[in-house]
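>>> Using only what follows, build the 3D model:
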Amino acid sequence: MKPQALLLALLATAAPLYAMAADVTADDDKSAVDGVVVTARAHDTVGSTGSKLATALVDTPYTVSIITSDRIDQLGLQSLNQALRYTAGVTPETRGGVVTRYDQFKLRGFDVNATFLDGLSNLYPGWYADAQVDAATVDRIEILKGPASVLYGNSPPGGLINYVSKTPREVAGGEIEVRAGTNKLIEGSIDTTGPIAGDSRYTYRLVALARQGDGQAVTTKYQRYVVAPSFTWRPDDATTVTILGRYQHDPKAASYGGAPSQGSALSNPLGALSPDFYDGDPNFEAYNRTQATVGYLAEHRFNDVFAVHQNLRYSRVESNYESVYATGLAADNRTLLRGTAASRESVDGFVVDNQVSAHFDTGPLTHDVLVGLDYQHAMAKVQTGFGAAPTLDVFAPVHGQPIVNPLYDASAYRSDMRIKQEQTGLYLQDQIKLDKLVVLLGLRRDALKQDTTYLGASGSTARIDQDKTSGRVGVLYHFESGLAPYVSWSQSFEPQGAYGTRVFQPITGEQIEAGVKYESPDKKVFATVAAFEIKRQNVLSPDPVNTNESIQGGEVRSRGVEFEGRAKLTDRLALSGAATVLSIKNTKDMLATSDYVNYFNLNGLAPVGVAKKTASAFADYDFGGPLDGLRGGLGVRYVGPSYGNLANTFKAPAYTLVDLSLGYELEKMSLGMKGWKLNASATNLFDKRYVSSCYSDAWCWFGAERSVQVGLKRSW
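Predicted coordinates:
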């Protein structure tokens, strides 16, 4: 279906809903609005990711950040990368202005290689067929910082991201919106929910979206279509079952390429490259991905003590990827050397998390015990190819050159694999309260098996079988003043498959964290200050002798201090802020004493793409008075310089950006426009040219240019 046709279909679907909205009385409308406000406030202070239970953030002896759907909508955000711009501990958008392909960023200095959806992993054992969740379909995003393997198994030491889906509500309501913006953005969306036939035991929700526009790199485009239906059945007060479906198709996803450091992060004697520089070729560029998921969230409470929960999801992702990418800039400072990459991939995934929870007392101690057994299964088909491509003059690019797809080029490096992965985890957690003291204890045992079968001449299979026990301990104490100091220890576990002909041990991580949380009695102020040290061990590095292989044994240490807080200063003004100071470096080099020739020692050097300092602030203001109905938001974010290559010989410069949002309730102008709202937002307001990060001398990524959006929304 063409984008224009889908947009018209969305609008047509909404027509009967307008009629439903017109029948809602003033009192019903007020109840709906009040319900949303209460829910949003609860989402700011209560999260489930830190303990897999509904736990107040001030009771959690770890750092948890929450991004609500209100903030996502306010700034017109489309991806997790964009949503994390105002979160402490994050170096955002390390792959630049790419929005509709992957979410790539650093959390406490480490790459986050997978996200979670409703507490279930989206981890993919292949190459390019990673899932991406559109921001329009989530109710909130929860960020648990530091190792989280005790509850979630395979995850990096910097932390994890959990999307919480929009689910049905018992109060009827909804919204339909049309947006337009720079780079030919056009978007239509609908979100409607409520009881079915007036029976609150059966509720539904439907979220649908169509979006298209031009990518930042010249000649590139992106398209996305999303439909996410859900249905909740509450047969009684003790039982809830929510069925969730999601279909997402990305026929185009802009460009995944970058720019050479000379002309982007560094000066080039021949001139500077534009942020819309494109190292690929429009006749070859392709990224077509389809995602489909179905699952459920089920809960039954037997009594005041025991409850059972089961979250389950089946998913399928298919992708077709073709790209021309830079490999280096020639000595003439203008001739770009390039290669090709292509893949055909599909993955079927099944994941289930079974939990039994118990709430009880033993003398003066109150326990919230959680016992869980989760299982993940993935079967991936992966065809990849890497070959040669014609050079490109970066100052006078000629596109449309003849390029051979490496999947069908006998001279290219090709592989055809089948990957089967299974992981089982058994975990136990006890959250103990004694008056104002909170103690959180957790232990988990993971078992992972993976078979990688290489089709073709070799027909060989590489097998791994890895087990690991992870733990965590946290202690927090509440003072009458609202202060809650805490200290915690936690571990992470990252299974490692076969790379080339070698099989490796799991990468492990360990964190010590201490901090103070504060929540005012009226809950209008919440803040966290945390200091931490993370050590990631058994790290992999490229083999300097055989570049198709890796070697293992390094260690990376991350130390930092974070601040994050928000405050409702007056009935009209709210402020939020975040700041991070981070020091990360390689503390052990597996080759420091080796006999490899011309190998530089990584020990003492910093990983690429990690900013030492980041800071942000955002102010929301409801004008009132003669400007009643107008709401404005102003944000400033700073990201410090980061090293651009392994040798630490240059840095991507620091940058400071400004974001602005405005919203106006049109009913303040005319009672006949009740429920209508006009929204406008601008990110990178002053269109600053900047480089978000670099991976090497050959690969740097320009940050997102100015984006302006205007939207018209009808709510009921």
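>>> When you work out contacts or count neighbours from here on, use the C-alpha atoms and nothing else.
Will do.
>>> Can you tell me how far residue 336 is from residue 389?
For residue 336, the distance to residue 389 (CA to CA, to the nearest Å) stands at 10 Å.
>>> Common neighbours of the two, please.
When CA atoms under 8 Å, 6 or more residues apart in numbering defines a contact, no residue borders residue 336 and residue 389 alike.
>>> any idea where the helices of the chain begin and end?
In the chain, the helices defined using DSSP state H lie at 3-22, 26-45, 69-74, 80-83, 149-152.
>>> which residues sit against the fourth one?
Applying CA under 8 Å, 6+ apart, the set of residues contacting helix 80-83 from outside is 67, 72, 77, 92-93, 99, 103-105, 133-135.
>>> What of the third one?
With CA under 8 Å, 6+ apart as the contact definition, helix 69-74 has outside contacts at 40, 78, 83, 135-136, 138-140, 661, 679, 681.
>>> With residue 621 as the reference, measure out to the residue positioned nearest the centre of the chain.
For the chain, residue 80 is the residue whose C-alpha lies nearest the centre (CA atoms, centre = their mean; 4.2 Å). Relative to residue 621, residue 80 is positioned 25 Å away (CA to CA).
>>> quick revisit: same list (the helices of the chain) but as JSON lines, adding distance to residue 426.
Formatted as JSON lines, the helices of the chain follow (distance: least, CA to CA, whole Å):
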{"stretch": "helix 3-22", "distance to residue 426": "44"}
{"stretch": "helix 26-45", "distance to residue 426": "28"}
{"stretch": "helix 69-74", "distance to residue 426": "32"}
{"stretch": "helix 80-83", "distance to residue 426": "29"}
{"stretch": "helix 149-152", "distance to residue 426": "9"}
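>>> To compare with the earlier structure, here is another sequence to fold:
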Amino acid sequence: MRFLMSRRAALSGIAALGSCVLIPASAQTTAPTQNAVTDTEASLPAVEVVGRRQSGSYHADEASGTKTDLPLRELPQSVRIMSRQTLDDLGATRIDDALDYVGGISRQNNFGGLWDNVAIRGLAGDINNGMPLLLNGFSGNRGFNAPRDTANVERIEFLKGPAASLYGTSEPGGTINVVTKKPLWKAAHSIEAYAGSDDFYRTALDTTGPLGERVAYRLNVAVEKRGSFRDHVDTQRAIIAPALTWKLTPSTRLDYSGEVLRHETPLDRGIVAIGNRLGDVPRSRFLGEPADGDIRIDNQTHQLALEHMFNAQWSSRVGLSYKEGSLKGYSTEAQPALQPDERTLRRQRRFRDYASDDVTLQAELIGRLQAGAVAHELLAGMETYRLDFDQRMLRANPTSAAPYAIDVFNPVYGQPQPVPLPNTDTSEEQKNLAFYLQDTMSLGEHWRLLGGVRFDRYDQSLLNNRTGARIEQSPTATSPRIGISYLPNPQWTLFANAGKSFRPNNGSSASASPFDPESGRAAEVGAKWENESKTLGATLALYEIRKKNVLTADPVNAGFSIAAGEVRSRGMDFDLTGQLSRNWRLNASLAYIDASVERDNLLEAGGRLLNIPRINGSVLAMYEDAFSDGTRYGIGGGFTYSAKRLGEARTQAQAAAGAPAFELPSYTVARLAAYWRISPALRLSLDVDNLFDKTYYTSSFQRTWVTVGNPRTVVLGLQAKF
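From the prediction side, this is the model:
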């Protein structure tokens, strides 16, 4: 009932705003812009639009997440676009498969394999929500969300630096915007089948085309069964993603994008370290309990976007997003440390029943003005959302009498399982109302200036259903941003920007008072280069970021927190993407990150942040040509490198005692990719990941929750177009 009421209210709002937008439609003539669908575009032929791409581009010129038509080379911000071609060359079926190939991205705790999580420029997102993620410009990480599938993904935009001036609550290191596939006006269809190591099987369908002169559709479907090198761990998932485009008038368009995803897998916290050593416990060892079965995550998303052009200078957009999520199931999870014998691991049993409803409404007005020698692109917008987030957890903690333990060297499964008792039962409601402005100015031939600001009013209410206690807070935030670019010639750009961000802290202090929100500020300088044909580009950026009001341990009240911590990250990231020649395309990245704790009541001051390597980098290269019979082929590969990382937060007491830090070792992982286009309609592909079967560890939360990287995996695929 709550869902029906919230969705009905949101739909009423979009209908009212939409009617206002449409009033001038009959009296206006329009000229096409970047965001409008015209009859000319509708008649353009579609080439390599479904299935895996051939001879596509790694390099992009624009990003919808920036909310400006300014080309990326001229934008005073570091932005990295991962194209569909890159995803295809990586054989990426989840966005997690591609994240290592972008500069400044570091893997974080993935909640036992139940979500995607990275840090951008050394700063991770909310521990309860995962990485800062947008889906077509709407929040994509509120609530619980399964790892994202790539079946309906057109590209991934990495918006580095603060995004709060456009999107509100966020991390100052950057934000990821996932852009989904849109309907096309020429019929195209593909079906793909894959089989690989560890009983991996996947089938995918991509079909698109017109349903008439004014309506086009797209449908992406994928079904996957994935075994694992991990004992007793396998995954099943299915995704259905429909999309529609309706040209209501020559100047008005309505787009719908939907997604329904089910993901089922056991919660797998990984392996344990013996002291500070990794490798004593086999990488295949599962330390949960097979009898727990799967955790099931159900996600569904529905988005509507109504765009209207009043004339060549003014346009508007109204968007509505509804996102529903649920997570339910039992798990058995390791305690923070082994027993003194260094082989006995006590475990905790949990039952989770989480649910979330997230409704967002956006309205924007875009104008293009000329004031003397200065051209302005103006954006004025408002956003409001409501999130209902219910968490119910039952938990059984181990005791000396009932240790619920396992021998990590000789595990015996099937022992009697403790019955978990009520632990958490909360209902959280978040509401937000925001207004934002952005002005992108072209100051003659050589200068670009961008300024923006957003005002947020955030209302949060958390009800403890077990005690009846309610905590409320209503913080406000002003998030400005300014940036400037200098274009000395058509190939080079020098840029600088600075901005602020904020993120509300969840929970309450020992006195049942809400925490002040986190506040961040960041500055960036850099250079961009693009070749004359605009097929190859590079970005180099230097940055410094600081965050305050990070939650830290309360020195007076044990078990509680206060908002008094500070962290800092400074470094460099470099990205190079595009076509080196007619036959070669390249994707390369390199990052240096110095991220540390500046002030904390528990953690070591000056200590590194969890899972952040000082250096990481990647290379992906593909070569394409044709055989003498005219059939095409491609072969390539690449590698990713990560330096050693802190694997468990180091306390002041441990540092004072001289205890060595627990670190994850550095690693280099290579991959191979190849294809043979047997005919214009049939393609055979081969993907080999971790080519040399390296044992490596991607992230850690504590010594008993260490995530292991995949061993060598081989996937053979067949793609057919019809």
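>>> To residue 290 of the first structure, which of the helices of the first structure lies closest?
helix 3-22 (16.0 Å; CA to CA).
>>> whereabouts in the second structure does the closest one align?
Using TM-score structural alignment, none of the residues of the second structure align to helix 3-22 of the first structure.
>>> May I see the buried residues of that helix?
3, 6-7, 10-11, 14, 17-18, 21 (16 or more other CA atoms under 10 Å).
>>> Which helix in the second structure has the most residues?
helix 2-22.
>>> Could you check how far that one is from the centre of its chain?
Centroid separation for helix 2-22 of the second structure versus its chain: 28 Å, with CA atoms, centre = their mean, to the nearest Å.
>>> try stretch 427-446 of the second structure
20 Å.
>>> for stretch 75-93 of the second structure, same thing?
12 Å.
>>> Quick one: the residues in the first structure that it pairs up with.
So stretch 75-93 of the second structure sits over residues 60-78 in the first structure, by TM-score structural alignment.
>>> was I right about residue 472 of the second structure contacting residue 462?
Yes. If you go by CA atoms under 8 Å, residue 472 of the second structure and residue 462 touch, sitting 6.5 Å apart.
>>> the more surrounded of these two?
residue 462 (22 against 18; other CA atoms under 10 Å).
>>> Pull the contacting residues for the more buried one.
Contacts of residue 462 of the second structure (CA under 8 Å, 6+ apart): 426-429, 470-472, 507.
>>> Name the nearest of those relative to residue 167 of the second structure.
residue 429 (19.2 Å).
>>> dump the residue contacts of the closest one.
Contacts of residue 429 of the second structure (CA under 8 Å, 6+ apart): 386-389, 460-462.
>>> Which residue in the first structure aligns with it?
Under TM-score structural alignment, residue 429 of the second structure pairs with residue 420 in the first structure.
>>> Residue 168 of the second structure too?
Aligned partner of residue 168 of the second structure by TM-score structural alignment: residue 153.
>>> quick one: its match and residue 425 touch, right?
Yes. Using CA under 8 Å, residue 153 of the first structure is in contact with residue 425, at 6.6 Å.
>>> overlap in contacts of the two?
Common neighbours of residue 153 of the first structure and residue 425 (CA under 8 Å, 6+ apart) are residue 446.
>>> which one of the two has more residues nearby?
residue 153 (29 against 24).
>>> I'd like to know how far the more buried one sits from residue 196 of the first structure.
38 Å.
>>> can you pull the contacts of the counterpart of residue 550 of the first structure in the second structure?
For residue 550 of the first structure, the aligned position in the second structure is residue 561, judged by TM-score structural alignment. Applying CA under 8 Å, 6+ apart to residue 561 of the second structure gives the contacts 508-510, 551-554.
>>> ditto for residue 10 of the first structure
188-190, 208-209.
>>> will you turn these into CSV that also has distance to residue 27 of the first structure and neighbour count?
Formatted as CSV, those follow (distance: CA to CA, whole Å; neighbours: other CA atoms under 10 Å):
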residue, distance to residue 27 of the first structure, neighbour count
188, 29, 26
189, 27, 23
190, 24, 23
208, 28, 23
209, 30, 24
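>>> Now tabulate these in a markdown table and tack on distance to residue 490 of the first structure.
Formatted as a markdown table, those follow (distance: CA to CA, whole Å):
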| residue | distance to residue 490 of the first structure |
| --- | --- |
| 188 | 43 |
| 189 | 41 |
| 190 | 41 |
| 208 | 39 |
| 209 | 39 |
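>>> Tell me which of those residues fall in strands.
188-190, 208-209 (DSSP state E).
>>> For these, which two are the farthest from each other?
Longest span within these, CA to CA: 188 and 208, 8.3 Å.
>>> Map residue 437 of the first structure across to the second structure for me.
Under TM-score structural alignment, residue 437 of the first structure pairs with residue 447 in the second structure.
>>> ditto for residue 276 of the first structure
Residue 276 of the first structure maps onto residue 284 in the second structure, by TM-score structural alignment.
>>> Run a quick neighbour tally on the nearest residue to its match once chain neighbours are set aside.
Nearest-residue entry for residue 284 of the second structure: residue 230, 4.3 Å, with adjacent residues in sequence omitted and distances by CA to CA, 6 or more residues apart in numbering. Neighbour count of residue 230 of the second structure, defined by other CA under 10 Å: 19.
>>> aligned partner of residue 230 of the second structure in the first structure?
Match for residue 230 of the second structure (TM-score structural alignment): residue 217.
>>> Thanks again, I'm all set now.
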